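Enquirer: This is the structure alone, sequence omitted:
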């Protein structure tokens, strides 16, 4: 059974997560702005899309379908994204196991490191606030 039962549940959790990151460190998106990066996470189970548009300040977060052409598109299940943000799965392992597909200049994903660090720090609290599991279901640990 997937962690997120609907796209609206996933969007609500991520809106809260990004809000916490922004309040904690307003400069958390600086690396993305320096890379002039737009990245879209295209999730399945449930179907959802989250786009971070950092081509110019302020960084925009877009939920759902958009006409924006991302620099990088990341395809994965919502459960895989969940496990990555919990730190229970490494991105390299997820890519090697074909759990994540990347389209675009992959080297630019390095600018996501700070954002992922913050997300891993605050994500469990967001899950708890939404009554969601704080463990990684069905995916093996590294």
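Expert: Yep, it's here. Worth saying up front: this structure is predicted, and the values here are computed from it rather than measured.
Enquirer: When you work out contacts or count neighbours from here on, use the C-alpha atoms and nothing else.
Expert: Will do.
Enquirer: Which residues are in contact with residue 65?
Expert: Applying CA atoms under 8 Å, 6 or more residues apart in numbering to residue 65 gives the contacts 48-49.
Enquirer: Doesn't it lie inside a strand?
Expert: No - counting by DSSP: H, G, I helix; E, B strand; the rest coil, residue 65 falls outside a strand, being coil.
Enquirer: The chain: helices as residue ranges?
Expert: For the chain, the helices defined by DSSP state H cover 7-24, 30-35, 78-86, 91-96, 113-129.
Enquirer: Does the first one pack against any helices or strands, and if so which?
Expert: Right, the one you point to is helix 7-24. Helix 7-24 sits against strand 48-54, helix 113-129, with contacts defined as 3 or more CA pairs under 8 Å, 6 or more residues apart in numbering; DSSP states H and E.
Enquirer: Please work out which of the ones you listed is packed deepest.
Expert: Burial of the helices and strands packed on helix 7-24 is given as mean neighbour count (mean count of other CA atoms under 10 Å); strand 48-54 ranks first at a mean of 21.
Enquirer: Which elements pack onto that one?
Expert: helix 7-24, helix 30-35, strand 37-44, strand 60-63.
Enquirer: rerun at 7 Å
Expert: strand 37-44, strand 60-63 (3 or more CA pairs under 7 Å, 6 or more residues apart in numbering; DSSP states H and E).
Enquirer: out of the ones you listed, nearest to residue 54?
Expert: Residue 54 lies closest, by CA to CA, to one member of the helices and strands packed on strand 48-54: strand 37-44, at 5.1 Å.
Enquirer: dropping in the other structure now:
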């Protein structure tokens, strides 16, 4: 059973997460701005899209379908994104296990490191506040 029951639940958690990141460290998006990166996470199970547009300040986070053409697209299950944010799955391992479908200049994703570090610190509390498990399920390709 997927961690998120619906796209609305996923979006609610990620809106909270990004708002807390901005509150705790307003400079967290600087590396993304320097890389002039627009990245879209296309999730399945449930179907959802999160686009981070850092091509110019202020950084915008869009939830759901967006007309914006991203620099990099990452296709993955919501559970895979969940495990990455918990730090229980490393990006290299996810790529090696074909849990991610990356399109675009992948090297630009290195700019996400600071943002992911902040997210990993705050994500467990967001999950707890929403009554969701703070564990990583067994992942398969999907």
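Expert: The structure has been received and is ready for your questions. Note that the coordinates shown come from a computational prediction; the quantities given were computed from them, not determined experimentally.
Enquirer: before we move on, the earlier item: got JSON lines for the helices and strands packed on helix 7-24 of the first structure, with distance to residue 65 of the first structure too?
Expert: What follows is those, written out as JSON lines (distance: least, CA to CA, whole Å):
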{"stretch": "strand 48-54", "distance to residue 65 of the first structure": "6"}
{"stretch": "helix 113-129", "distance to residue 65 of the first structure": "22"}
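Enquirer: so which of these comes closest to residue 7 of the first structure?
Expert: strand 48-54 (5.5 Å).
Enquirer: which other residues reach that closest one?
Expert: For strand 48-54 of the first structure, the surrounding residues in contact (CA atoms under 7 Å, 6 or more residues apart in numbering) are 7, 32-33, 36-43, 59-65.
Enquirer: Just want the angle from it to helix 7-24.
Expert: Here the directions of strand 48-54 of the first structure and helix 7-24 differ by 30 degrees (axes from the mean of the first three to the mean of the last three CA atoms, to 10 degrees).
Enquirer: Any figure for the gap between the nearest residue to residue 5 of the second structure once chain neighbours are set aside and residue 8 of the second structure?
Expert: Among residues not flanking residue 5 of the second structure along the chain, residue 46 sits closest, at 7.0 Å (CA to CA, 6 or more residues apart in numbering). The gap separating residue 46 of the second structure from residue 8 of the second structure is 9 Å, by CA to CA, to the nearest Å.
Enquirer: Looking at those two, which has the bigger crowd around it?
Expert: residue 46 (18 against 14; other CA atoms under 10 Å).
Enquirer: Quick one: residues contacting that one.
Expert: Residue 46 of the second structure is in contact with 4-7, 78, counting by CA under 7 Å, 6+ apart.
Enquirer: and if you look at residue 119 of the second structure?
Expert: Contacts of residue 119 of the second structure were listed using CA under 7 Å, 6+ apart, and they are 17, 21, 85.
Enquirer: swap in residue 55 of the first structure?
Expert: Residue 55 of the first structure is in contact with 33, 36-38, counting by CA under 7 Å, 6+ apart.
Enquirer: what about 6 Å?
Expert: Residues near residue 55 of the first structure by CA atoms under 6 Å, 6 or more residues apart in numbering: 36-37.
Enquirer: From residue 8 of the second structure, how far out is residue 106 of the second structure?
Expert: For residue 106 of the second structure, the distance to residue 8 of the second structure equals 28 Å [CA to CA].
Enquirer: rewinding a little: could the helices of the first structure go into TSV alongside distance to residue 70 of the first structure?
Expert: TSV is the format used below for these (distance: least, CA to CA, whole Å):
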stretch	distance to residue 70 of the first structure
helix 7-24	19
helix 30-35	13
helix 78-86	18
helix 91-96	19
helix 113-129	17
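Enquirer: for the ones you listed, which one sits closest to residue 69 of the first structure?
Expert: Nearest to residue 69 of the first structure among those is helix 30-35 (15.4 Å), distances taken as CA to CA.
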